[in-house]
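1. turn this into a structure:
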Amino acid sequence: MSPLVAFLIVLATVAAMELVAWSSHKYVMHGFGWAWHRDHHEPHDHALEKNDLYALVGAAISIAMFALGSPMVMGDAAWTPGTWIGLGVLIYGVIYTLIHDGLVHQRYFRWVPRRGYAKRLVQAHKLHHATIGKEGGVSFGFVVARDPAILKRELREQRARGVAVLRETAD
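-> Sure thing, here's the model as predicted:
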């Protein structure tokens, strides 16, 4: 496989992972997987959350793809793109950890962005946390952040329809 093709597979996987993350966040974490995700939406003083188990799921997917691409593991059945897909999942996991856990929730470092896309990411995710419970909500992605003004309007509409219960500080 050419280095260009491998690079494109990694890039495509990183981009696709935002779609995977968005859909799993909206439909799994805020659906049947709420038991693991709930503590992420509630105040606590623990260093770790049950929600961190989702990172282990992502790591397992990456490791499985590396294994599928490894001739040492799979022999002649090795699927070369697996290695590059595994690398793309790993890179997305690092980006997620730095942006979501680091920048937004400040678990690893303290920096409050004053402008630009980093500020928009923080605002969008704080609006995601503006609801109480798993119902309703906005901004389920982790790297792509929509305009906070639009997200606020969507939250108000959800509240008016009875879909979402907003925290006191949400408006």
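2. when you work out contacts or count neighbours from here on, use the C-alpha atoms and nothing else.
-> OK.
3. surely Met17 meets Val89?
-> Yes. Assessed by Cα atoms under 8 Å, Met17 is found in contact with Val89 at 6.8 Å.
4. compare the two and say which is more crowded by neighbours.
-> Using other Cα atoms under 10 Å as the criterion, Met17 and Val89 rank with Val89 on top: 28 against 23.
5. which residue is the nearest non-sequential neighbour of Ile63?
-> Nearest residue to Ile63 in three dimensions, chain neighbours excluded: Gly86, at 6.5 Å (Cα to Cα, 6 or more residues apart in numbering).
6. correct me, but that neighbour touches Met65?
-> Yes. Counting by Cα under 8 Å, Met65 is a contact partner of Gly86 at 4.7 Å.
7. the structure of the following sequence is requested for comparison with the preceding one:
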Amino acid sequence: MLVQIIAFLGTFFFMEFMAWFSHKYIMHGFLWYLHADHHKKDHDSWFERNDAFFIFYAVVSIGFFLLWKYAILETGLAIGLGIFAYGLTYFMVHDIFIHQRFKIFRNANNRYAKAVRRAHKMHHKHIGKDHGECFGMLLFPFKYFKP
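-> Presented below is the predicted three-dimensional model:
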């Protein structure tokens, strides 16, 4: 059981690195076409092409569930749940709290909430794929905590 908990927590925290890496080098790189509408909306739909990245990570998570189900990887369930938990956290923080795709969590104003909004605002000040900053989601430079 301890191995499962370590695998889950390790995966969850590793996903912050994966979010930073894929955001900086993939979304702002060769798949900018899918991410661009997140920085500058060019359509009338509630959905964004950028939402395709959620599907990718869901497929990876499901893959680990299947590796566990078919007894190929004992920690597959814990890893799949870690990816899922990070994805859910990312969705709640990024899409609901920051971008208000659903109008809830509007009044959260603690120190961390203000800092995550500031860091994300700095990321979105550039509407192009170059010159970006703050590519992570839950972890960001300490300077954004200052009032």
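8. return the distance of the counterpart of the residue nearest to Ile63 of the first structure in the second structure relative to Trp20 of the second structure.
-> Alignment note (TM-score structural alignment): Gly86 of the first structure maps to Gly80 of the second structure. Using Cα to Cα, to the nearest Å, Gly80 of the second structure is found at 19 Å from Trp20 of the second structure.
9. can you map out the helices along the second structure?
-> 2-21, 32-39, 52-69, 76-90, 111-124 (DSSP state H).
10. list the buried residues for the second one?
-> Just to be clear, that refers to helix 32-39 of the second structure. Trp32, Leu34, His35, Ala36, Asp37, His38 (16 or more other Cα atoms under 10 Å).
11. then the fourth one?
-> The neighbour-count criterion (16+ other Cα under 10 Å) identifies 76-87, 89-90 as the buried residues of helix 76-90 of the second structure.
12. not counting that helix itself, show me its contacts.
-> 4-5, 7-12, 15-16, 54, 57-58, 60-69, 137-138 (Cα atoms under 8 Å, 6 or more residues apart in numbering).
13. okay, now Gly109 of the second structure: neighbour count?
-> Check again: residue 109 of the second structure is Asn, not Gly. Neighbour tally, Asn109 of the second structure, other Cα under 10 Å: 11.
14. aligned partner of it in the first structure?
-> Match for Asn109 of the second structure (TM-score structural alignment): Arg114.
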